[in-house]
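Student: coordinates only, no sequence provided:
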C-alpha cells in the first residue's frame, strides 16, 4: 500500500534522490524546500516552521506515514544553527502528531559524519537546552571568528541533533507511540552542498584526507536514499535512536572500536 512521506530539503541532493526513489516505488512524497517544492518555506524561521506544519497538514489531509528531516546547511554561519538543529527538531516535533494515524509511522533525520569532528561547548549547551536565542548569538560569535573556529558550527549542529535523537527516541512520544526515530550520518556525498569538495580531483583528494572513506570513496546521493527509504519503511520496526553512519568507513577509521 502506498505510503505518504514528507521530505525536507527535497529539491536537491539526498532529499531529491530519496523523493525520486520513493515515487518510483509508488509512494507519495510531499517535498519541502526553500523553493521548487510542494511546500516552499524557510526552516531558519519560526514562521517558516509553523507554515511547514500547516501546509503539510493541508496537503496530506492530516495523516502521513513518515518524516525525513533532511534539510540542512553546511556554511560556517549562524543560519546553519537555525536550519540544521532548530529547523530539524521543529520538523520532527511539528509533524509527529500527523503520524498518529499511520499503521507504520517512521521518522528519520540526516546528520553527518562531521558530528565526529570538534564541536563548540557553548553552542552545544544552548542547542540541547532548546535556547534558540542563545544558540544564534553563539553562532554569530563563531561566524565572526577565524575559519577553523567558524567551521565548528556545522559539526556542532549535527552532533547536537544526533544527541537529540538519542535522548528522545525511547520516550513515550516516539517509541511509546510506536514511532521509530533514527538518523543517518553520511560521509561525503556528491550534492550541490559539497560541490567545493567534489568538483575536482584535487578537491576530492583533499577532502578524503580529512574524511577517509576506504569503502567506495565519495558516493552519489542515491546510496543514502536507499538507507533513508529502508529506515522509514514498514520493514524497520525496531531500530530506535540509532545514528547509522553511511560513510564508506570514516567512523571506523576515526573512532575504531571506541563505541564498545
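Tutor: Cool, the structure landed. Here the structure is a predicted model, which means the values were calculated and not measured.
Student: CA only for contacts and neighbour counts going forward, please
Tutor: OK.
Student: so which residues of the stretch 101-250 of the chain form helices?
Tutor: 121-128, 132-143, 147-150, 152-168, 195-198, 201-210, 221-231, 250-255 (DSSP state H, counting those that start in this stretch).
Student: same for the fourth one, what does it pack against?
Tutor: Counting contacts by 3 or more Cα pairs under 8 Å, 6 or more residues apart in numbering; DSSP states H and E, the secondary-structure elements packed against helix 152-168 are helix 78-81, helix 121-128, helix 132-143, strand 181-186.
Student: among the ones you listed, which is nearest residue 30?
Tutor: The closest of the helices and strands packed on helix 152-168 to residue 30 is strand 181-186. By Cα to Cα, the value is 19.2 Å.
Student: counting neighbours, what do you get for residue 202?
Tutor: Neighbour count for residue 202, taken as other Cα atoms under 10 Å: 10.
Student: let me fix that, I meant to ask about residue 148.
Tutor: 10.
Student: gap between it and residue 167?
Tutor: Note on residue 148: its distance to residue 167, by Cα to Cα, to the nearest Å, is 29 Å.
Student: same question for residue 181.
Tutor: 10 Å.
Student: residue 124 too?
Tutor: Taken as Cα to Cα, the span from residue 124 to residue 167 is 14 Å.
Student: quick one: which of the two has more around it?
Tutor: Neighbour count, other Cα under 10 Å: between residue 124 and residue 167, residue 124 has more, with 22 against 12.
Student: so that one makes contact with residue 158?
Tutor: No: using Cα atoms under 8 Å, residue 124 is not in contact with residue 158; the gap is 9.9 Å.
Student: tell me who's in contact with the residue nearest to residue 18 when sequence neighbours are not counted.
Tutor: Take residue 18 and drop its neighbours on the chain: the residue closest to it by Cα to Cα, 6 or more residues apart in numbering is residue 225, 4.4 Å away. Contacts here follow Cα atoms under 8 Å, 6 or more residues apart in numbering; on that basis residue 225 touches 14-15, 17-18, 21.
Student: putting a second one here so we can go through both:
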C-alpha cells in the first residue's frame, strides 16, 4: 500500500546549478505546470524524499520555458510533455537520455451552453473548425507550453488562419493552465486542457468537457537528465537517482496510485 502524502512543493525560480561541486542533497526539477497543478508532485515527491534523503525543488512553468531553463543549466532534471521538443533537447546535447514516464490526455472544455454545438464529439479537428466557423470564444494559453504546442498542432490540422483572429474570438492569455481555465470560465470560452488539471480545477461552474477520446489528444510525459557535460554543476548522481525511481516500480506505482475524485490522473508507461 502506498501512503498518500501531501505537501506544498517548492516553486523556486532562477535556481542555477553552477559550480563544480554541486550539493547532491537536493535537485532542481524543471517541470510543466500540470504536474504541479494536478497535485501529482505533492503526492509522490515526499515518498521519494523519505526513501533517498534527496530534496526535490520544483520549478513549475510551461514546457517551453522549462526546456529553456534546463538549456541554460537552471536545473538537473526536465519533466515535461512535448516529445518533439524533448527529442530536440537531447539531440542538441542538452539532455542525456529521454524516458517515457506516464501519459493522460487532453480534452476540449467549454461552456455548458456550447454555442458551437461541438458537445459529444470525438474529433478535435472538426470541433476546432466548427468553433472557428462560428467565431465562438476560444482561450489559448499562448505560452509555448506543452498544451499550447499541442493546441497549435490541432489548429494547423484545421487549416484555420489564426492571425486575424488573435485578440478577437481567439484570446491568448500568456498564462498557465489554471489561469487560462479561469479566463475561459469568465468569458464563456472553449479551451484545450490536460485532463489532470481539469479534474483538479475548482472553478468548473458553467464549464464541462465537450470533446474527448480522439487519439490525437494523447498526452505523453517524458523525463530527461540535464547533460553535466554541458553544465558541470548538474547534480547528475542525484538527478539520475530521481529518474531511476520515477521510471522504476516505486515511482510508477506512486503515479498510478494518485487519484482525485476517484479518478486516476496519470497512467505510468515507462519502458
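Tutor: Received, thanks. Everything numeric here is computed off the predicted structure, so don't read it as measured data.
Student: tm score of chain vs chain?
Tutor: The TM-score (TM-score structural alignment, normalised by the length of structure 1) is 0.34; 151 aligned residues with a Cα RMSD of 5.9 Å.
Student: circling back to that earlier point, out of the helices of the stretch 101-250 of structure 1, which comes closest to residue 88 of structure 1?
Tutor: helix 152-168 (8.0 Å).
Student: now the closest one against helix 132-143, angle please.
Tutor: Counting by axes from the mean of the first three to the mean of the last three Cα atoms, to 10 degrees, helix 152-168 of structure 1 lies at 150 degrees to helix 132-143.
Student: which of the residues in helix 152-168 of structure 1 are buried?
Tutor: The neighbour-count check on helix 152-168 of structure 1 (16 or more other Cα atoms under 10 Å) flags 152-166, 168 as buried.
Student: which strands and helices sit next to whichever strand or helix holds residue 86 of structure 2?
Tutor: For residue 86 of structure 2, the enclosing helix or strand under DSSP states H and E is helix 83-91. Packing partners of helix 83-91 of structure 2 (3+ Cα pairs under 8 Å, 6+ apart): helix 63-71, strand 95-111, strand 218-226.
Student: same list (those) but as JSON lines, adding mean neighbour count and distance to residue 127 of structure 2.
Tutor: Listed next are those as JSON lines, based on neighbours: other Cα atoms under 10 Å; distance: least, Cα to Cα, whole Å:
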{"stretch": "helix 63-71", "mean neighbour count": "22", "distance to residue 127 of structure 2": "25"}
{"stretch": "strand 95-111", "mean neighbour count": "22", "distance to residue 127 of structure 2": "9"}
{"stretch": "strand 218-226", "mean neighbour count": "24", "distance to residue 127 of structure 2": "16"}
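Student: endpoint to endpoint, stretch 90-98 of structure 2 covers what distance?
Tutor: First-to-last distance for stretch 90-98 of structure 2 - Cα to Cα - comes to 7 Å.
Student: what do you get for stretch 242-251 of structure 2?
Tutor: Stretch 242-251 of structure 2: ends 9 Å apart by Cα to Cα.
Student: next, the residues that contact it from outside, please.
Tutor: Here stretch 242-251 of structure 2 has contacts from 44, 48, 77, 99-101, 223-225, 252, 270-271, using Cα under 8 Å, 6+ apart.
Student: got the residues you listed as JSON lines, with distance to residue 88 of structure 2 columns?
Tutor: Converted to JSON lines, the contacts of stretch 242-251 of structure 2 look like this (distance: Cα to Cα, whole Å):
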{"residue": "44", "distance to residue 88 of structure 2": "28"}
{"residue": "48", "distance to residue 88 of structure 2": "29"}
{"residue": "77", "distance to residue 88 of structure 2": "16"}
{"residue": "99", "distance to residue 88 of structure 2": "14"}
{"residue": "100", "distance to residue 88 of structure 2": "15"}
{"residue": "101", "distance to residue 88 of structure 2": "18"}
{"residue": "223", "distance to residue 88 of structure 2": "13"}
{"residue": "224", "distance to residue 88 of structure 2": "12"}
{"residue": "225", "distance to residue 88 of structure 2": "14"}
{"residue": "252", "distance to residue 88 of structure 2": "25"}
{"residue": "270", "distance to residue 88 of structure 2": "20"}
{"residue": "271", "distance to residue 88 of structure 2": "20"}
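Student: in TSV: the helices and strands packed on helix 83-91 of structure 2, plus distance to residue 157 of structure 2.
Tutor: Listed next are the helices and strands packed on helix 83-91 of structure 2 as TSV, based on distance: least, Cα to Cα, whole Å:
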stretch	distance to residue 157 of structure 2
helix 63-71	21
strand 95-111	16
strand 218-226	16
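Student: nearest to residue 197 of structure 2 among the ones you listed would be which one?
Tutor: Of the helices and strands packed on helix 83-91 of structure 2, nearest to residue 197 of structure 2 by Cα to Cα is strand 95-111, at 9.7 Å.
Student: list the helices and strands the closest one packs on?
Tutor: helix 83-91, helix 177-187, strand 191-194, helix 195-200, strand 207-211, strand 218-226, helix 236-247, strand 267-268.
Student: in this structure residue 138 of structure 1 contacts residue 122, no?
Tutor: Yes: with contacts counted by Cα under 8 Å, residue 138 of structure 1 reaches residue 122, the gap being 7.1 Å.
Student: between the two, which is the more surrounded one?
Tutor: Taking other Cα under 10 Å, residue 138 of structure 1 and residue 122 do not tie; residue 138 has more neighbours (20 against 13).
Student: quick one: that one and residue 17 of structure 1, what's the gap?
Tutor: Distance of residue 138 of structure 1 to residue 17 of structure 1, given as Cα to Cα: 33 Å.
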